[in-house]
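> Fold the following and give me the result.
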Amino acid sequence: MAISIKSANQIDKMRTAGKLASSVLEMVGDHVKTGITTEKIDQICHDFIVNDLDCIPAPLNYNGFPKSICTSVNNVVCHGIPSEKKLKKGDIINIDITVIKDGYHGDTSKMFIVGKPSVKAQKICNVARDSMMLGIDMVKPGIHLGEIGKVIGDYAHSKNCSVVRDYCGHGIGEVFHELPQVIHYDDGRINQSPILEPGMTFTIEPMINLGGYEVVTSRIDGWTVTTKDRSLSAQWEHTILVTETGHEILTLRTEETN
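Below is the predicted model:
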């Protein structure tokens, strides 16, 4: 299957879906505080997505996933299932939102900090975001996709952090996960990776660990991915469009434009 090149009409729909997804993260921030459960955060986001935005929460029932969002706390790398566990001071949490509007997906995530973080917690959140932004800054027509991963990996490693290798970014549009796969480290095959063209849309979403890159998936729920060494992990995600001259962040939040 080839990498899809979106038409102008498709790009407009992707812009709409991306903006709506980002609005969920903007909305939920005030609710992320000590004592709230991730189940309650899921309910708040679900109601906002369905009732206020008139969208579909893409994760719900996707390959059997039971909730409308992913909530990954502390050493959870990704795919954390909302539960009755309460957030406490010092927790870091990734909230991952994907909505479907008029058949198109908008996918984005952000780290939230509950109260005052530890030095290590603040570091991993910062390194993860900076890694993503450095990768995004690379995006333009004519480069190899693998160049994005090299920049991300080099930066994370320079900060004595590691990049999760078991999961990657992905193409997105009418399909939640499509080509290309966006690897967030240098796999030694940069020159064999696809060359970016205008109209491509994909996510950049590096998962950065404070310790080693190895992860394990829960045998209990089959979804929750944690760091093997129990170290903290952080992730940020944006949906990106390759334009004629560079790129556009389709899920850019208002706070990021100031």
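> can we go C-alpha only for contacts and neighbour counts from here?
Noted.
> Pull the distance from whichever strand or helix holds I100 to the chain's centre.
Counting by DSSP states H and E, the element that carries I100 is strand 92-101. How far strand 92-101 lies from its chain's middle: 7 Å, per C-alpha atoms, centre = their mean, to the nearest Å.
> which secondary structure elements does that strand contact?
Applying 3 or more C-alpha pairs under 8 Å, 6 or more residues apart in numbering; DSSP states H and E, we find strand 92-101 packed against helix 8-28, strand 56-57, strand 70-73, strand 104-113, strand 233-235.
> List the neighbours of the last one that are in contact with it.
Counting by C-alpha atoms under 8 Å, 6 or more residues apart in numbering, the neighbours of strand 233-235 from elsewhere in the structure are 74-77, 92-94, 109-111, 124-125, 128-129, 205-210, 227.
> Return the distance of the residue nearest to G29 when sequence neighbours are not counted relative to R219.
Leaving aside its sequence neighbours, G29 sits nearest to F112 (C-alpha to C-alpha, 6 or more residues apart in numbering; 7.6 Å). Here F112 is placed at a distance of 27 Å from R219 (C-alpha to C-alpha, to the nearest Å).
> Between those two, tell me which one has more neighbours.
Set F112 next to R219 and count neighbours by other C-alpha atoms under 10 Å: F112 wins out with 18 against 9.
> what comes into contact with the strand holding I100?
Contacts for strand 92-101 (C-alpha under 8 Å, 6+ apart): 13, 16-17, 20-22, 24-25, 49, 54-59, 69-74, 78, 105-114, 117, 121, 234-236.
> Restricted to buried residues, select these in PyMOL.
The buried subset of the contacts of strand 92-101, as determined by 16 or more other C-alpha atoms under 10 Å, is captured in PyMOL by this line:
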select buried, resi 13+16+17+20+21+22+24+25+49+55+56+57+58+59+69+70+71+72+73+74+78+105+106+107+108+109+110+111+112+113+114+121+234+235+236
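> And for the closest residue to I11 other than its chain neighbours, the neighbour number?
Leaving out its chain neighbours, the residue that sits closest to I11 by C-alpha to C-alpha, 6+ apart is G199, at 7.5 Å. By other C-alpha under 10 Å, 21 other residues sit near G199.
> Am I right that G199 is in contact with I240?
No. The pair G199 and I240 does not pass the contact test of C-alpha atoms under 8 Å, sitting 9.9 Å apart.
> State whether the residue nearest to G29 and D30 are indeed in contact, as I suppose.
No. At 10.2 Å, F112 does not count as touching D30 under the criterion of C-alpha under 8 Å.
> which stretches of the chain form helices?
For the chain, the helices defined by DSSP state H cover 8-28, 38-47, 119-138, 146-158.
> The structure of the following sequence is requested for comparison with the preceding one:
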Amino acid sequence: MIELKTPSEVAAMKTAGRFVGSILQELKETTKVGTNLLEIDDLVRRRIEGRKGAESCYVNYAPDFGTGPFKHYICTSVNDAVLHGVPYDYNLKDGDLVSLDLAVSVDGWCGDSAVSFVVGGDPDPSDLALIACTEEALAAGIAAAQSGNRLGDISAAVGDVAHEHGYTVNMEFGGHGIGHVMHGDPFVPNDGKAHHGYKLRPGLTIAIEPWFMKTTDEIYQDAKDGWTLRSVDGSTGAHSEHTIAITENGPEILTLRK
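All right, here's what the predicted structure looks like:
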């Protein structure tokens, strides 16, 4: 069921969103060559435990698309991993493309956001282009999230950017409604038909999350951890995400970073 939030509820979600954004900003600034993925997970744990009213949306989360409950505080996807990456004992190497996806509840309201970047001083230009495409697609999707538009306008805007840059789009996972729960209605695909679907109304809160892979749109689930989604051809993936609110004055980003 799609739920619309009151202005005070949107303000409460902004508190959660800014907390998520602050953690991701800290991680982007401090993650470097040699950083261990478990160190990233531990930092997030400490930030959540140090914030009154904050709870992880991931620990013990057990949806039907994973294998058993998730045991960590953040998703860390590296190179050919693009979604749901499980932190493990791995020290990042020069040129690794890292996607960090974080969702936290503060006082019962959720914020969800993701960022991708390359560590080290020798990035592959094609990786930077892929990341930039997800960021451009996210901005286009947010710009289309106007009251009176349709859900398909957001999806079409995201997909159009991907196609313009030569990437194909996987439709299995995408954006979603968010509020008291991390994943709710409506589903927000990363491609679609403009002027179709649910009519956007003030108070609707959704996460928009373009994720693309360099040379494929097909993924498989890593059997070792039962969660991490990887490209079938080994090409890198990137992921950008913000939680937003539809308002009468246009879309408002609730998970802003610096």
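> Next, the contact list for the residue nearest to G29 of the first structure, please.
29, 32, 92-95.
> What about those residues, which one has the most neighbours?
Most surrounded of these: other C-alpha under 10 Å gives I95, at 31 neighbours.
> how about that residue, what's its partner in the second structure?
Taking TM-score structural alignment, the alignment pairs I95 of the first structure with L100 from the second structure.
> Which residue, other than its chain neighbours, is closest to that match?
Distances taken as C-alpha to C-alpha, 6+ apart put T76 closest to L100 of the second structure, at 5.0 Å, once the chain neighbours are dropped.
> cool, P180 of the first structure as well?
P180 of the first structure sits nearest to G171 (C-alpha to C-alpha, 6+ apart), 5.0 Å away.
> Show me what that neighbour lines up with in the second structure.
G171 of the first structure maps onto G177 in the second structure, by TM-score structural alignment.
> Could you report the neighbour count for F176 of the first structure?
18.
> Grab the nearest non-local neighbour of the aligned residue in the second structure for G153 of the first structure.
Aligned counterpart of G153 of the first structure in the second structure: G159 (TM-score structural alignment). Leaving out its chain neighbours, the residue that sits closest to G159 of the second structure by C-alpha to C-alpha, 6+ apart is D191, at 4.2 Å.
> what about that neighbour, distance to N170 of the second structure?
In terms of C-alpha to C-alpha, D191 of the second structure sits 8 Å off from N170 of the second structure.
> the more surrounded of those two?
D191 (24 against 19).
> To which residue of the first structure is that one aligned?
Under the alignment (TM-score structural alignment), D191 of the second structure pairs with Y185 of the first structure.
> so who does that match touch?
146, 148-154, 163, 165.
> if you set the cut-off to 7 Å instead, what comes out?
Each residue near Y185 of the first structure by C-alpha atoms under 7 Å, 6 or more residues apart in numbering is listed here: 149-150, 152-153, 163.
> again, but for S193 of the first structure
144-146 are the contacts of S193 of the first structure under C-alpha under 7 Å, 6+ apart.
> I figured T205 of the second structure was touching A245, is that so?
Yes. Under the criterion of C-alpha atoms under 7 Å, T205 of the second structure makes contact with A245 at 4.4 Å.
> any idea what the residue nearest to G29 of the first structure aligns with in the second structure?
By TM-score structural alignment, F112 of the first structure lines up with F117.
> I'd like the distance between its match and V181 of the second structure.
If you go by C-alpha to C-alpha, the gap between F117 of the second structure and V181 of the second structure works out to 27 Å.
> Compute the number of surrounding residues for K86 of the first structure.
13.
> Not counting its neighbours along the chain, what's nearest it?
Computed as C-alpha to C-alpha, 6+ apart, the closest residue to K86 of the first structure that is not its neighbour in sequence is T37, at 4.2 Å.
> so who does that neighbour touch?
T37 of the first structure sits next to 83-87 when contact means C-alpha under 7 Å, 6+ apart.
> Of those, which are still contacts in the second structure?
Counting by both residues aligned by TM-score structural alignment, their matches' C-alpha atoms under 7 Å, the members of the contacts of T37 of the first structure that carry over to the second structure are 84-87.
> Adding distance to M1 of the first structure as columns, could you present those in CSV?
Below are those laid out as CSV (distance: C-alpha to C-alpha, whole Å):
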residue, distance to M1 of the first structure
E84, 41
K85, 41
K86, 43
L87, 42
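> Neighbour-wise, which one of the residues you listed leads?
Going by other C-alpha under 10 Å, L87 tops those with 19 neighbours.
> Surely that one and H31 touch.
No. With contacts counted by C-alpha under 7 Å, L87 of the first structure stays clear of H31, the gap being 11.0 Å.
> Report the contact partners of the nearest residue to S22 of the second structure once chain neighbours are set aside.
What sits nearest to S22 of the second structure in space, not counting adjacent residues and going by C-alpha to C-alpha, 6+ apart, is R257, at 5.8 Å. For R257 of the second structure, the contact set (C-alpha under 7 Å, 6+ apart) comprises 21-22, 25.
> how many other residues sit next to the residue nearest to P180 of the first structure?
That count, for G171 of the first structure with other C-alpha under 10 Å as the rule, works out to 22.
> and the gap between it and A128 of the first structure?
Taken as C-alpha to C-alpha, the span from G171 of the first structure to A128 of the first structure is 20 Å.
> One more: T243 of the first structure?
Relative to A128 of the first structure, and taking C-alpha to C-alpha, T243 of the first structure is found at 25 Å.
> More neighbours: which of those two?
The neighbour comparison of T243 of the first structure against A128 (other C-alpha under 10 Å) goes to A128, with 29 against 17.
> Next one: the aligned residue in the second structure for that one relative to M182 of the second structure, how far apart?
Aligned by TM-score structural alignment, A128 of the first structure pairs with T134 of the second structure. With distances taken as C-alpha to C-alpha, T134 of the second structure is found 21 Å from M182 of the second structure.
> same deal with A16 of the second structure?
Separation of A16 of the second structure from M182 of the second structure (C-alpha to C-alpha) stands at 12 Å.
> shared neighbours of those two, which are they?
In contact with both A16 of the second structure and M182: C110, using C-alpha under 7 Å, 6+ apart.
> Now that T243 of the first structure has come up, it's in contact with M200, right?
No. Counting by C-alpha under 7 Å, T243 of the first structure stays clear of M200, with 8.1 Å between them.
> give me the number of residues near M1 of the second structure?
With other C-alpha under 10 Å as criterion, M1 of the second structure counts 7.
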